[in-house]
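Enquirer: Have a look; sequence and predicted model below, questions after that.
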Amino acid sequence: MVFIGNVGRGPLLAMINRILVCLDKSTYTDAAIDYACWLARHHDASLEGLVVLDVEGIERSVGAVPLGAMKFAKTGIAAKEENYHQLMETLLAKFSERCEAAGVRHMEFEMQGEPAEAILEESNYFDCVVVGLRTFFTYESGAGKDGEYGTADDEPGDSLEQIMKTTLAPVFAVPLNWKPDDHFSALIAHNGSPHSMRALRQFARLYGRTQVSVSLMHCTDAADQSPEMLGKSVGFLRAHGFANVEARTESGDIRDVMSADYCEPFDLVVLGAHGKSG
């Protein structure tokens, strides 16, 4: 899982109370719901499930309309909207059932419009956002030729990238097969920047009561820059109840260091939303 800390300047709360869960047609939504329920129980928070009807995407799927064929095009658009609306109702019903089974307070709602814009509009009124690591909110997105999500054939949208750029709320991007576990490991990429510090502080408040092993990692070619910053960061986390914290220094560009293989052993990867350096 990837946790992207926001870059806002508002005060940090001791806990979270209201979580936005973004639901799409993919099986990533199942993992997102599982994680959101786990997080809600951890913080005694409520969940709100959101689905977005991508009206513009449906209209684009019809393509150019020949002269005199507008009536048929409108009929086709209406049929696609109705089918998609039925899918949305199914997603909301599934979300409600899973929340009830988990004993979590919940609400459901739907919006129309460009998915990323709709999610961003709502996210500012929530303490955090939970979404799949790959997103399929747009009408054109899907599982690809093999019909299975989580493979190289996936045709995802870019809603997650757009949300990360501007949301004020922390974003949890959940991988396909996430399962709840009381013990897990986290990698925190840290360079001492305001964005990085913000992510570190949010991690501490969100996970302070869990049993997690933390690896603090700083990428730099100047070895003398790491010890003091990492030492203070380790002290900060331990003061918030994290007993198992290690610090490590890597050389090179962080985009090269944090490969899929490097991140694979960790259950959670923590990043500052707009960090560009080690």
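Expert: Received the coordinates, thanks. All values reported here derive from a predicted model rather than from experimental measurement. Residues are numbered from 1 along each chain as shown.
Enquirer: Every contact and neighbour count from this point should use C-alpha atoms.
Expert: Will do.
Enquirer: buried residues in stretch 162-182?
Expert: Ile163, Met164, Thr167, Leu168, Ala169, Pro170, Val171, Phe172, Ala173, Val174, Pro175, Leu176 (16 or more other C-alpha atoms under 10 Å).
Enquirer: How about residues contacting that stretch?
Expert: 1-8, 27-28, 30-32, 34-35, 38, 116, 119-120, 123-124, 126-134, 150, 202, 210-211, 273-274 (C-alpha atoms under 8 Å, 6 or more residues apart in numbering).
Enquirer: thinking again about what came up before, so of the buried residues of stretch 162-182, which ones are in strands?
Expert: Val171, Phe172, Ala173, Val174 (DSSP state E).
Enquirer: State the distance from the third one to Val131.
Expert: Pointing back at Ala173 there. 5 Å (C-alpha to C-alpha, to the nearest Å).
Enquirer: Return every residue with contacts to both of the two.
Expert: Joint contacts of Ala173 and Val131 (C-alpha under 8 Å, 6+ apart) are Ala32.
Enquirer: helices or strands next to the helix or strand encompassing Ile19 in the packing?
Expert: Assigned by DSSP states H and E, Ile19 belongs to strand 18-22. Counting contacts by 3 or more C-alpha pairs under 8 Å, 6 or more residues apart in numbering; DSSP states H and E, strand 18-22 is packed against helix 28-43, strand 46-53, strand 128-132.
Enquirer: Run through who's touching the last one.
Expert: Just to be clear, that refers to strand 128-132. So strand 128-132 is contacted by 16, 18-23, 28-29, 31-32, 35-36, 123, 160, 169-176 (C-alpha under 8 Å, 6+ apart).
Enquirer: Put this next to the first one:
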Amino acid sequence: MTQRILVVLDPDSDTPVATDTAIDIARLTGGEVTGLAFVDKDSIGNDAAGGGIGSMYFAERLREQLTEETREKAKDLIAAFTARVEAQGVAHSGDRVGEGELVKSLLDEMRTHDLLVAGRESHFYYAEPERRTHTLGKVLQDAAAATLIVGTERPTVRRVAVAYDGSGPSARAMQKFAHLAPFGTDLDVEVVHVRGGSEADVLASDRLRQDAAAYLRAHGFERVTTTAIESSDPANRICELAQGDRADLVVSGAFAKKGFRKMLFGSSATKLLEQATVPLFLYH
């Protein structure tokens, strides 16, 4: 079960949704939440860098100003988070402002948490979409904990689609979801396999889906169905699945057989993160 939930905080509108989602999970599982806001000094230093010796003094002053402004904003975020959690009567611990290199700090925190909950529009104090996707990609690649990405609405999860292709990442994502059961086990779960059209593909798909369904049932998910989708573009079909109305949550491995590194750092990642209309449970 999910016992320790980390919420990454920033000024975007979906941070309250991430907080409320974490509260809902903690209340269901008896867990606790931790709020973490960042002062990313490396990014601030880059933004304030001067162009020459004559500008170094002003660059340093700007860096100090930006750091202090960001630190105060982070403290406000932590205060709002603490008030929101305590008002709901949910346990919390370790709420703090982290200072240092963003990705390393976040990965360090995730080593002692079961689940990271973050908003899809999380900017971590910067607004460049490519930089945001790159940061999230590195977190998904190396994190010990799973990541739940939410949107602008507090999710009610009753139907879950598990994207499963038999690969290590998809199997670990399914296992992590089954072990954590962040939304309980009283769910309608659909195991979805995107396959080719050959007879061998059909037979392999049947076996994969049967094995995955058996695993989920063994972990208390009683209402499990399976679906095979014929396509030569699995990544695109998973994106379509995350945009449709057949699931309230999509569970997926963070890397695919053909290299979800492209999906994390390229256009497919941006498409999945920006076009998904349901929350994403991702693990490597």
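Expert: Ah, there it is. Bear in mind that the values here come from a model prediction, so they are computed numbers and not experimental data.
Enquirer: what's the TM-score here?
Expert: Scored against TM-score structural alignment, normalised by the length of the first structure, the superposed chains reach a TM-score of 0.82; 250 aligned residues with a C-alpha RMSD of 2.2 Å.
Enquirer: returning to that earlier point: pick out the most distant pair among the buried residues of stretch 162-182 of the first structure.
Expert: Farthest apart among those by C-alpha to C-alpha are Leu168 and Leu176. That separation is 24.7 Å.
Enquirer: And for the counterpart of Gln65 of the second structure in the first structure, the neighbour number?
Expert: Correspondence of Gln65 of the second structure to the first structure, assessed by TM-score structural alignment: Ala79. Ala79 of the first structure has 12 neighbouring residues, counting by other C-alpha atoms under 10 Å.
Enquirer: swap in Glu68 of the second structure?
Expert: The number of residues packed near Glu68 of the second structure is 13, by other C-alpha under 10 Å.
Enquirer: And Ala80 of the second structure, by the same measure?
Expert: 14.
Enquirer: now swap in Gly113 of the first structure and tell me
Expert: Gly113 of the first structure - counted by other C-alpha under 10 Å - has 15 other residues nearby.
Enquirer: What sits closest to it if chain neighbours are left out?
Expert: Using C-alpha to C-alpha, 6 or more residues apart in numbering and skipping residues adjacent in sequence, the residue nearest Gly113 of the first structure is Asp54, 5.4 Å away.
Enquirer: From Leu268 of the first structure, how far off is that neighbour?
Expert: 30 Å.
Enquirer: now Thr75 of the first structure
Expert: Counting by C-alpha to C-alpha, the gap from Thr75 of the first structure to Leu268 of the first structure is 46 Å.
Enquirer: These two: who's more crowded?
Expert: Leu268 (22 against 11).
Enquirer: quick one: what's aligned to the more buried one in the second structure?
Expert: In the second structure, Leu268 of the first structure lands on Leu249 (TM-score structural alignment).
Enquirer: ditto for His106 of the first structure
Expert: Using TM-score structural alignment, the equivalent of His106 of the first structure in the second structure is His92.
Enquirer: What of Thr167 of the first structure?
Expert: By TM-score structural alignment, Thr167 of the first structure lines up with Ala143.
Enquirer: Likewise for Ala32 of the first structure?
Expert: Match for Ala32 of the first structure (TM-score structural alignment): Ala18.
Enquirer: Wait, its match touches Val7, no?
Expert: Yes - with contact defined as C-alpha atoms under 8 Å, Ala18 of the second structure reaches Val7; the gap is 6.8 Å.
Enquirer: The stretch 151-278 of the first structure: helices as residue ranges?
Expert: 159-166, 194-207, 226-239, 254-257, 260-263 (DSSP state H, counting those that start in this stretch).
Enquirer: how about those in JSON lines, adding distance to Leu91 of the first structure?
Expert: Below are these laid out as JSON lines (distance: least, C-alpha to C-alpha, whole Å):
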{"stretch": "helix 159-166", "distance to Leu91 of the first structure": "18"}
{"stretch": "helix 194-207", "distance to Leu91 of the first structure": "27"}
{"stretch": "helix 226-239", "distance to Leu91 of the first structure": "38"}
{"stretch": "helix 254-257", "distance to Leu91 of the first structure": "35"}
{"stretch": "helix 260-263", "distance to Leu91 of the first structure": "30"}
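Enquirer: what's the most buried one of these?
Expert: helix 194-207 (a mean of 20; mean count of other C-alpha atoms under 10 Å).
Enquirer: Can you give me the separation between the closest residue to Pro129 of the second structure other than its chain neighbours and Asp12 of the second structure?
Expert: Take Pro129 of the second structure and drop its neighbours on the chain: the residue closest to it by C-alpha to C-alpha, 6+ apart is His123, 7.9 Å away. Distance of His123 of the second structure to Asp12 of the second structure, given as C-alpha to C-alpha: 7 Å.
Enquirer: Please identify which of the two sits among more neighbours.
Expert: His123 (19 against 16).
Enquirer: Identify the residue of the first structure aligned to the more buried one.
Expert: Using TM-score structural alignment, His123 of the second structure lines up with Phe136 in the first structure.
Enquirer: Check the secondary structure at that match for me.
Expert: Phe136 of the first structure carries the three-state label coil when classified by DSSP: H, G, I helix; E, B strand; the rest coil.
Enquirer: tell me how far the ends of stretch 197-216 of the first structure are from each other?
Expert: OK, stretch 197-216 of the first structure end separation, C-alpha to C-alpha: 12 Å.
Enquirer: In the first structure, point me to whatever sits opposite Leu187 of the second structure in the alignment.
Expert: So, by TM-score structural alignment, Leu187 of the second structure is matched to Val212.
Enquirer: Its match contacts Phe242, correct?
Expert: Yes - counting by C-alpha under 8 Å, Val212 of the first structure does reach Phe242; the two are 7.2 Å apart.
Enquirer: Which residue in the second structure aligns with Glu246 of the first structure?
Expert: Under the alignment (TM-score structural alignment), Glu246 of the first structure maps onto Thr225.
Enquirer: Over to Pro115 of the first structure?
Expert: By TM-score structural alignment, Pro115 of the first structure lines up with Leu102.
Enquirer: Now whichever helix in the first structure runs longest on the second structure. Mean distance?
Expert: When the first structure is parsed with DSSP state H, its longest helix is helix 70-102. Compared with the second structure after the fit, helix 70-102 of the first structure shows a mean deviation of 1.2 Å (mean C-alpha distance after the TM-score superposition for the first structure).
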